[in-house]
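**Student:** Dropping a prediction and its sequence here:
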Amino acid sequence: MSTENNDQPPAPAPPPPPNRPERPERSAPSAPPAATTASAAVDGLPDDRYFNRELSWLDFNARVLALAEDESQPLLERAKFLAIFASNLDEFYMVRVAGLKRRRETGLSVRSADGLTPREQLAYIAKRNQELVEQHASAFEQRIRPELAQRGIRIVRWAELEDDDRRRLLVYFTEQIFPVLTPLAVDPAHPFPYISGLSLNLAVTVRDPEAGTERFARVKVPDNVPRLLQVQSNGDEWSATFLPLEDLIGAHLGELFTGMEVTEVHEFRVTRNADLEVEEDRDEDLLLALERELAQRRFGPPVRLEIASDMSEHMQELLLRELEVHPNDVVVINGLLDLSCLWQLHAVDRKDLKDAPFVPATHPAFAEHETPKSVFATLREGDVLVHHPYDSFSTSVQRFIEQAASDPHVLAIKQTLYRTSGDSPIVDALIDAAEAGKQVVALVEIKARFDEQANIKWARALEKAGVHVVYGLVGLKTHCKTSLVVRQEGSTIRRYCHIGTGNYNPKTARLYEDIGLLTAEPSIGADLTDLFNVLTGYARQNTYRSLLVAPHGIRRGIVERIEQEIEFARAGKPAGIRFKVNSLVDEQVIDALYRASQAGVPVDVVVRGICALKPGIDGLSENIEVRSILGRFLEHSRVFHFVGCGEHWIGSADMMHRNLDRRVEVQVPVRNPRLVKQLDAMFDSALDPGTRCWVLQPDGEWEPAPQGSDQVRDHQREMIALHGAQG
């Protein structure tokens, strides 16, 4: 779906990303030994053939920010993109920056694929991030906030409030906020308090009027209270005024420090290392090991300190010293800290300022006619390809699992669960199936980052209901999205399967673009049976009939097919490669694509986030184009088309080391001509020269496209029209 309101004409190309700091000189670092670099020459390919993955990720977040600055977007959708930018950046620091810091501090000499040390990468990140953060704050303070005020949604500071509003808020503070606040002093008897990750805090200086001494104190802003407090409704349902919670607390600090004079107060926020590393021991319970590590996550070392731009130098030095933060890890923000709070504004009932409501359509194969068919009867007639969110998840994949749970002829259900919602109907269906006496196996990946606690909870609920639960594999994450249903049909056992690119999560299925194959193809059913035997038992199997399975088969299978396209091109036969992925980082896959380009194979890549491949370079990649599409829905599917081979594949794996080497992933071929036509239509829309996107340049810049055209196509909008979904 388009990122603009459905009732509006197609929007012009989005504004370009901001100017970046000068990109790293690839020849600047001294050449490391061949054993310590991933970019050593291969088959004559140049050493400087990769972009830095971390800077590429920051470029991705810059594209998110560009959507917030795009005036063709509905205003509250622009505020939403500001919130997404902030949340993205939090996770980037908790994981990626934290990992680089750990490598720097341990003295590991491994350089990135583009030849940079961890220290050099951190320096580039700090500079680029500060520029983006300043642009982010400016977009809110100078553009979004004033425009919201013009439309009746005001975010005000304490000094802007009327006396009546202040009196009402004082009552609220006294009754609801004051009792939960705990001022923590710092002096010889009170050590500097622990500052939890991502919490918003007030750094306060108080002066004793009698002794004349000054002391520091910290006040945590409660995180169980809405960050933006609605002051009033402005007399109608179309307008509202909000006050940041920290302003209310800051205005009443005198209530916390009775008899003292508050001389200074500033907001700050700490981000801590959340790059969890579970010490996996084959002789130790994986669940217990993970719970132990989760307990330690909140005590990870700081990796970023965000401070208000008006913070005094003295206060900043105190925080740096007590938190043991390096000055390079300080991010100065001119305005509100943590703009993820703008999700609250997006919840305001202002349909005129948002995208039109969206209702996914039921896939035609599952639409109820005069005599509704079961999902199993439908799949016996042929495969079904579902494309979410355009095709409803609840009336396709969810119905598949629910019917399996209630069908008396179903003997067994086997399922992988990586991330699911808190009130998951999929989990409920598996519990119902187990309670009905069916054999139910669920592989719950409890190492799914930031969903560990939720997955542990659901794993225990499933176990309690009699489901056979497996907690992943030692040394690997199980990231594949697979379901296998075994059904008795007369004297025959038939297997029904779902393999997809997205999680079994009905909530994100309305926001994430994903593709899934529902099939009764015997070879795929046999492969999934073998795969579940690997996941739940001690089977060792690296090859399958129809599937490609990581960590052993996907990279090899993808590279082999690229090489086949090269042979087709050299023989003068039709050849071509089309990829749609979230990230393209793996050097072996990128090098194979370079070789394909050198052989004359046209290569088109649609990437949402990180791309380390350099397109459009003469003699290396002049036949490769890379584009990125962002919009209302998060482009999440992974699809691969090899033109000469005549093959289309979908699956869970991105072209990254972690997916191809350290995860169980599954790619499945889509062979039915009718379904292949669906995938081709998706590619044709995404790659159309008139489709709104960003195009990656040889120097790493992302240029908005198309340029100078009034006829701009919106890919997501066209997918809604193609699938008959309602907008």
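**Tutor:** Cool, the structure landed. Residues are numbered from 1 along each chain as shown.
**Student:** From here on, just use CA atoms for contacts and neighbour counts.
**Tutor:** Fine.
**Student:** got the contact list for the residue nearest the centre of the chain?
**Tutor:** Most central in the chain under Cα atoms, centre = their mean is N88, positioned 7.3 Å from the mean C-alpha point. Applying Cα atoms under 8 Å, 6 or more residues apart in numbering to N88 gives the contacts N61.
**Student:** Check P506 too.
**Tutor:** Counting by Cα under 8 Å, 6+ apart, the residues that P506 touches are 393-394, 398, 420-421, 424-425.
**Student:** tell me which residues in the strand ranked longest in the chain are buried?
**Tutor:** In the chain, with assignment by DSSP state E, the single longest strand is strand 261-272. By 16 or more other Cα atoms under 10 Å, the buried positions in strand 261-272 come out as 261-262, 264-272.
**Student:** sorry, back to before: I'd like to know which of the contacts of P506 is nearest to R545.
**Tutor:** Of all the contacts of P506, Q398 has the smallest distance to R545: 26.9 Å, by Cα to Cα.
**Student:** Report the secondary structure element holding that closest one.
**Tutor:** helix 397-406 (DSSP states H and E).
**Student:** So Q232 sits against T241, correct?
**Tutor:** Yes - the pair Q232 and T241 qualifies as a contact (Cα atoms under 8 Å) at a distance of 5.6 Å.
**Student:** Looking at these two, which is more packed in?
**Tutor:** T241 (18 against 14; other Cα atoms under 10 Å).
**Student:** Distance check, the more buried one against V348.
**Tutor:** 11 Å (Cα to Cα, to the nearest Å).
**Student:** F216 versus the residue lying farthest from the centre of the chain, what's the distance?
**Tutor:** Ranked by distance from the centre of the chain (Cα atoms, centre = their mean), the top residue is E210, with 53.8 Å. Distance, E210 to F216, by Cα to Cα: 17 Å.
**Student:** And here is the other one:
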Amino acid sequence: MSNHADLTESEELQSSPEEAARKYINRELSWLAFNERVLAEARNENYPLLERLRFLSISGSNLDEFMMIRVAGLVGMVQRGIDGLSIDGRSPAQQLTAIRESVRKINSEQRECWAELRGLLDDAGITIADNTRVDPASYSSLKTYFLEEIMPVITPQALDPAHPFPFVSNQGVGLLFNLTREADNAQVIEMVLIPSALPRFVRVPGEQAIYISIESLICRFAKHMFPGFRIEGDGAFRVLRDSDIEIEEEAEDLVRTFRSAIQRRRRGQVIQLELEHDFDPDAEEMLLDQLSAQGTTIIKTEALIGVAGVSEIVAEDRPDLKFAAYSPRYPERIREHDGDCFAAIREKDIVIHHPYESFEVVVDFLRQAAQDPDVVAIKQTLYRAGDQSPVIMALIAAAERGKSVTAVVELKARFDEEQNLLWASELERAGVQVIYGFVDWKTHAKVSMVVRREEQGFRTYCHFGTGNYHPITTKIYTDLSYFTADPKLGRDAAKLFNFVTGYVEPRKTGLLAISPIDLREKLYARIDKEIENAGQGKPAAIWAKLNSLTDKGVIDRLYAASQAGVEIQLVIRGICCLRAGIEGLSESIRVKSIIGRFLEHSRIWAFANGDEIPGAKTKVYISSADAMDRNLNRRVEVLVPIRNKTVHDQVLQQVLLANLLDTEQSWEQQPGGEYLRADRGEKPFNCHRYFMTNPSLSGRGGALEAGGVPKLALRKGAAG
């Protein structure tokens, strides 16, 4: 199945493109607007300098992935003559036109931002020496580095009939040199492809922080590569290719199919070709002739190509130019039980708020399960686990101790396919039963299930997460880890695993809603209940926190709720196709986006349920799913009700409410679809700072009575 499938809406659109444009925001343009908000943080003077550089790098890597996946999909649709309309009534060709205009604007802003940050870095003692002279000692160090560590690795290749144009890999950086042979004045064009193993920036040895990009370093000392030639001109370039993986539904061997598809991805069509603005004309003509095709975006830049690469400079050891180091708390509830996760969960449900509370508790849950002689079985979903995963190691240890361990490894986790294949092989060698799930659906739910033999019989302990089991992202993504020994949720989790491993569709679950079975219907039912309550004059409100809101069915349901008088507040970090504040359509809907030190990633829904919100009667759910067509129709996801009072209050009156109150990091959507920074107010409130300095409710344990947690109130900017 093609992952491009969600580029068009399967549901019937409005009667006219004009009406669609009035009601919905284009998915791709909304994403680009999100990336502009990310880029704006690189110019946020309230941030330390290297953190601003980090945001510039993130905006670059975000844009790269967008071009390789989303734009590549649209280009493919145009080439195949597919005319499906987007949610706002645009054809693929119309979307590409608008996207390219927006991308050029972002590229221009990135260039301006890089120039600004480069000057500030220089003032702070970090020099980027691409186009500047360096002192003799630094020059000598760079020359030695080039001759001893770069020259042996790179391979110049003449481009002529005897040497055909070489393959340039995805995200590959290369150089073309226009040379004249001194012996006979013959013109020769040479290409140097820069191996990905080389650093993007080279730091000059010594105390002074001097960096030079790898392409500038090679150009500076290129004469040593080409003795007997005059260098007439040169130029650096970078290639982005179509990187989506398309899997046929009738694939017989999913592992073999994915290994083959990963190889094909490396040779996908060139989607973007980035060139230095002063590229040698003859070399440029050859490059365009060989690499550009219909649909290729050509970017000529006066700044650095591949702006994502500046992330290497962020690693400079300058704590004065970075956010103050933050160490996550370990939940005191677990400590009160001498580190026994099962005892703490057995006493009462607990929710862990990452990254403010340590991901180690999730790892400890699995490590303890691996070592506990009373644990008989562990079942685990794995979507993204990273390249050094303590979760994987815990599962392997459990299998080696003779426990029944099942791992659902999702091969279709984009850009993690190769790593997941490696983990699957290691798990199988250790005796883990590895399941790859569905061919045409991704298993995106984040669930751990531990079955333990106890005095009263077998008890099931579950972990439901909104994020991945990934040790790196858990330090920067805000996510929720919910631990429970609720028998109903345990039985539902078992049915979920049977569905994925044996295709046994659960006929009925006690508490969980599962997509693509009934998660959409559950959301619709809750929204419809709010509409009914509004019609009866009862309090009616919906709060939600998501990464993306693109599904037409959910948007239309929210529009209907707004028109019925339901108050709706949405925190949508990224893509939002819903238009807020439109008269007669969405007057009671407010949409905001939070961009800050941490990446907002948790998915939460709250429904007033006929009483004031936030309150004891509010229905609260956490989920692995965004409100997107792919999540609700083509992924295995879960929606988990939160019934324990303490956990309920933490998710609703801490996490969700703090996001709604934030003014320092918030952007508010305007009726035209654009976003403006929120008014900071007389008492600015930063939800990230609040969570860094205040303990959680359910993780605090008995110590809560002594210290307390500042109570949040729904007054703008209030936290007291």
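**Tutor:** Done, it's in. As the structure is a prediction and not an experimental result, all values here were calculated from the model.
**Student:** tm score of chain vs chain?
**Tutor:** Overlay of the two chains. TM-score (TM-score structural alignment, normalised by the length of structure 2): 0.92; 682 aligned residues with a Cα RMSD of 2.0 Å.
**Student:** re earlier: give the aligned equivalent of the residue nearest to the centre of structure 1 in structure 2.
**Tutor:** Taking TM-score structural alignment, the alignment pairs N88 of structure 1 with N62 from structure 2.
**Student:** Kindly report the same for E452 of structure 1.
**Tutor:** Checking TM-score structural alignment: E452 of structure 1 goes with E417.
**Student:** separation between whatever residue of structure 2 lines up with G437 of structure 1 and E426 of structure 2?
**Tutor:** Structural alignment (TM-score structural alignment) places G437 of structure 1 against G402 in structure 2. Noted for G402 of structure 2: a distance of 16 Å to E426 of structure 2, by Cα to Cα.
**Student:** for the residue nearest to R43 of structure 2 when sequence neighbours are not counted, what are its contacts?
**Tutor:** Spatial nearest neighbour of R43 of structure 2, excluding adjacent residues (Cα to Cα, 6 or more residues apart in numbering): R52 at 6.5 Å. By Cα under 8 Å, 6+ apart, R52 of structure 2 lies in contact with 41-44, 117.
**Student:** related to what we said a few turns ago, am I right that the match of N88 of structure 1 is in a helix?
**Tutor:** Yes - assessed by DSSP: H, G, I helix; E, B strand; the rest coil, N62 of structure 2 belongs to a helix.
**Student:** For P355 of structure 2, see how far away the nearest residue to G699 of structure 2 once chain neighbours are set aside is.
**Tutor:** Nearest residue to G699 of structure 2 in three dimensions, chain neighbours excluded: P331, at 4.7 Å (Cα to Cα, 6+ apart). Computed with Cα to Cα, the distance linking P331 of structure 2 and P355 of structure 2 is 12 Å.
**Student:** where do the helices sit along the stretch 601-720 of structure 2?
**Tutor:** 629-633, 645-649, 657-661, 687-693, 704-707 (DSSP state H, counting those that start in this stretch).
**Student:** now the ones you listed as a markdown table including mean neighbour count and distance to R100 of structure 2?
**Tutor:** Formatted as a markdown table, the helices of the stretch 601-720 of structure 2 follow (neighbours: other Cα atoms under 10 Å; distance: least, Cα to Cα, whole Å):
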| stretch | mean neighbour count | distance to R100 of structure 2 |
| --- | --- | --- |
| helix 629-633 | 21 | 25 |
| helix 645-649 | 20 | 45 |
| helix 657-661 | 22 | 33 |
| helix 687-693 | 17 | 34 |
| helix 704-707 | 11 | 53 |
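**Student:** who wins for proximity to I378 of structure 2 among these?
**Tutor:** helix 645-649 (24.4 Å).
**Student:** and that closest one, how far out from the chain's middle?
**Tutor:** Put simply, helix 645-649 of structure 2 sits 28 Å off its chain's centre (Cα atoms, centre = their mean, to the nearest Å).
**Student:** Which stretch of structure 1 lines up against that helix?
**Tutor:** With TM-score structural alignment as the criterion, helix 645-649 of structure 2 aligns to 673-677.
**Student:** distance between the ends of stretch 331-338 of structure 2?
**Tutor:** OK, stretch 331-338 of structure 2 end separation, Cα to Cα: 11 Å.
**Student:** list the buried ones in it?
**Tutor:** So, applying 16+ other Cα under 10 Å, buried residues of stretch 331-338 of structure 2: 331-334.
**Student:** Equivalent analysis for stretch 431-448 of structure 1, please.
**Tutor:** 431-434, 438-448.
**Student:** Strands along the stretch 101-250 of structure 1, start to end?
**Tutor:** 153-155, 184-186, 200-207, 214-220, 228-232, 240-244 (DSSP state E, counting those that start in this stretch).
**Student:** Have a look at how far, on average, the first one is from structure 2.
**Tutor:** On superposition with structure 2, the mean distance recorded for strand 153-155 of structure 1 (mean Cα distance after the TM-score superposition for structure 1) is 0.8 Å.
**Student:** which part of structure 2 lines up with that strand?
**Tutor:** The aligned range for strand 153-155 of structure 1 in structure 2 is 126-128, by TM-score structural alignment.
**Student:** so how far is that stretch off the chain centroid?
**Tutor:** 30 Å.
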